[in-house]
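**Student:** sequence-free structure coming up:
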């Protein structure tokens, strides 16, 4: 099961179809007020850049994330590598190059760079030029994706990531992908915003009649939620979640889940149902300061693979409700908190650890995105 929604697919239903619809959506996005005192656009942490299944041995792919142009390739050893995109010789993009062994070759003059980034061969030359290299990025292959460590101050990884233990026996069942127009912090903040669950996700996935006619809720059913978010003392936070699909006072489908936030952009959601467990691994990767790629990867035992395939679509529909809001909201740095929002305040305090002195301000990140010259 593979479910994809682009930025223009959600939240712009008020703009009618027509040959200029994309132009009008762009105009609406440009007119949107972003808010004030936005946090830096690119926190420090691990970020998914390519799906493992999309990078075979010998493949080379260009990637634009975190305000960076990168090249991802898989060498003959099977290990993935991520390097800066542009060749230091004359600036060709290595994403159009090729792989030889565990080296990437520039498409322009076939200069070769090994897994450490060092230039190790130039055709027609007896020796490679000394001191010529490209930047390499700390890389991990986890939960069906290739991740890089990004740190604005150039520090090495503050924590490591490994495959979820369930993946030793469970299989991959599909994924969904969304491009969302928001600050990256808005997306994981949803986990701490417990009040939004029943406000946004209560109406039935089966029909919208209950939302339009509330007196029908006992007949068409609704989702009811309870949750508790807790920050850890390190780079992790957790949320316990219970869900019931109810007709009046009768529950017909219950879900219990534990979500673990690992750094700024990685969540694992372990779900328990009457039909078996499901693991969802979420990544949030900034494509630009206000454009996030969100992917949910689904894993389960073989015996409940059909349920998991259906779960991909159901979870996608639920997530769309959040995307519609994110695509049109502004960032509020000082909300009018009520008592039920105390976990949002706690979340923001916890999440601030992923920004550092060297973090590029949101304003500067937006300016660089719109004016990409290297002055």
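**Tutor:** Looks like it came in fine. For clarity, every value in this text was computed on a predicted model and none was experimentally measured. Numbers count the residues shown, from 1 in each chain.
**Student:** When you work out contacts or count neighbours from here on, use the C-alpha atoms and nothing else.
**Tutor:** OK.
**Student:** Sketch out the helices for the stretch 101-250 of the chain, chain order is fine.
**Tutor:** Under the criterion DSSP state H, counting those that start in this stretch, helices of the stretch 101-250 of the chain are mapped to 186-192, 195-200, 209-212, 217-220.
**Student:** The first one: which residues count as buried?
**Tutor:** Right, the one you point to is helix 186-192. Residues of helix 186-192 classed as buried: 187-189, 191-192 (neighbour count, 16 or more other CA atoms under 10 Å).
**Student:** Switch those residues over to a markdown table; also include distance to residue 180.
**Tutor:** Converted to a markdown table, these look like this (distance: CA to CA, whole Å):
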| residue | distance to residue 180 |
| --- | --- |
| 187 | 9 |
| 188 | 13 |
| 189 | 14 |
| 191 | 16 |
| 192 | 19 |
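**Student:** Which two of those residues have the greatest separation?
**Tutor:** Taking CA to CA as the measure, these span a maximum distance of 10.0 Å, between 187 and 192.
**Student:** let's bring in a second one:
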């Protein structure tokens, strides 16, 4: 057997944790579930059923009927109950069977799990906790006041299944360098702050001079789009829901947006990704142009996520990433993330204590500017 070179870095990767993260998880736009129909949603290694009762309250219960295993999401809403499509057993939002149409009595143990829910920012959330504890007020999803003013667009929402472990998505919070190589933006300022159940990334940047960015070829009031400056404050509230305030200088004007990036684990190797965007309306533009700007931003952010997805499809899981001095605090972020996968009694101080770092990007930007100039020169020579 050949000798092992101890200087060679060997990738280590354990299996993803069997349990799912404790916290609020977004199931999408709330009103989409108020269409008079029942809905199924695969999450946390099982299936959920979602339905609105006669008051419009949204209920989430276990998705399979314990009678004979039918999918309750294929059932029919009857008053305040969800009727199983197989034998008509009627389930309330509290998880109790309210009636069996062909039987005189309901078995006393006819009960399924009723999942804690909340609505915020016009979205529906479900609470998951492997210990069965109820959510505490301090971890509630914060309200985005702009959702309710009428001065911003409606949410432009997209949902897609991603076949990888959701930790890949979380790593982006601290992965400063990938914005240049994957998303075409050069970070000029980058700061991470982790504390309690909140992880924040603040970034300023500029589009790469040697690449076209989303929207470059879009008409903007008769002129081509030019994006000069980018600013982002992306904050995870718990393990799965991120609110990202975005500000860009587009053709000399400030355009503001909120991006929602959130996910729900389906199993250990796949998750449902929700991407939502709303844009502040520019008062001097008509509704059509404001809608066009919102769609431009939505498309750009969607395309950006799928740039990440393309990487995830072929990369391997790595628990011991080899980092350099200009990388962000990946290990500290992952330590913060661990708090959601252990019992509350086992949360350690270094998972939740305040951690803050502002990166020095002077050298990185010198090298990137030189790289952009060389790439542009090569492009011009080839034309």
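**Tutor:** That came through fine. Please read all numbers here as calculations on a predicted model, not as lab measurements.
**Student:** Any idea what the TM-score comes out to?
**Tutor:** Once superposed, chain against chain, the TM-score is 0.74 (TM-score structural alignment, normalised by the length of the first structure); 304 aligned residues with a CA RMSD of 2.4 Å.
**Student:** tell me, what's touching residue 187 and residue 192 of the first structure both at once?
**Tutor:** Taking CA atoms under 8 Å, 6 or more residues apart in numbering as the criterion, residue 187 of the first structure and residue 192 do not both touch any residue.
**Student:** Just confirm residue 256 of the first structure is within a strand.
**Tutor:** Yes: counting by DSSP: H, G, I helix; E, B strand; the rest coil, residue 256 of the first structure falls inside a strand.
**Student:** That one maps to what in the second structure?
**Tutor:** Using TM-score structural alignment, the equivalent of residue 256 of the first structure in the second structure is residue 231.
**Student:** What's the local residue count around the residue lying closest to that match once chain neighbours are set aside?
**Tutor:** Once flanking residues are discounted, residue 231 of the second structure sits nearest to residue 204: 4.5 Å by CA to CA, 6 or more residues apart in numbering. For residue 204 of the second structure, the neighbour count with other CA atoms under 10 Å is 19.
**Student:** Next: residue 164 of the second structure.
**Tutor:** Neighbours of residue 164 of the second structure (other CA under 10 Å): 20.
**Student:** before we move on, what about residue 67 of the second structure?
**Tutor:** By other CA under 10 Å, the residues close to residue 67 of the second structure number 11.
**Student:** Helix or strand for the aligned partner of residue 300 of the first structure in the second structure, just tell me which one.
**Tutor:** Alignment note: residue 300 of the first structure maps to residue 279 in the second structure; criterion TM-score structural alignment. Element membership for residue 279 of the second structure (DSSP states H and E) is strand 270-279.
**Student:** For the helices of the stretch 101-250 of the first structure, give me CSV that also has distance to residue 126 of the first structure.
**Tutor:** Formatted as CSV, the helices of the stretch 101-250 of the first structure follow (distance: least, CA to CA, whole Å):
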stretch, distance to residue 126 of the first structure
helix 186-192, 52
helix 195-200, 65
helix 209-212, 73
helix 217-220, 76
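**Student:** For residue 35 of the first structure, find the nearest of the ones you listed.
**Tutor:** Across those, residue 35 of the first structure has its closest neighbour in helix 186-192 (12.4 Å, CA to CA).
**Student:** By how much does the closest one deviate from the second structure on average?
**Tutor:** Average distance, helix 186-192 of the first structure versus aligned residues of the second structure after superposition (mean CA distance after the TM-score superposition for the first structure): 1.0 Å.
**Student:** could you say what helices and strands the strand holding residue 279 of the second structure packs with?
**Tutor:** If contacts are counted by 3 or more CA pairs under 8 Å, 6 or more residues apart in numbering; DSSP states H and E, strand 270-279 of the second structure sits against strand 156-162, strand 253-267, helix 287-314.
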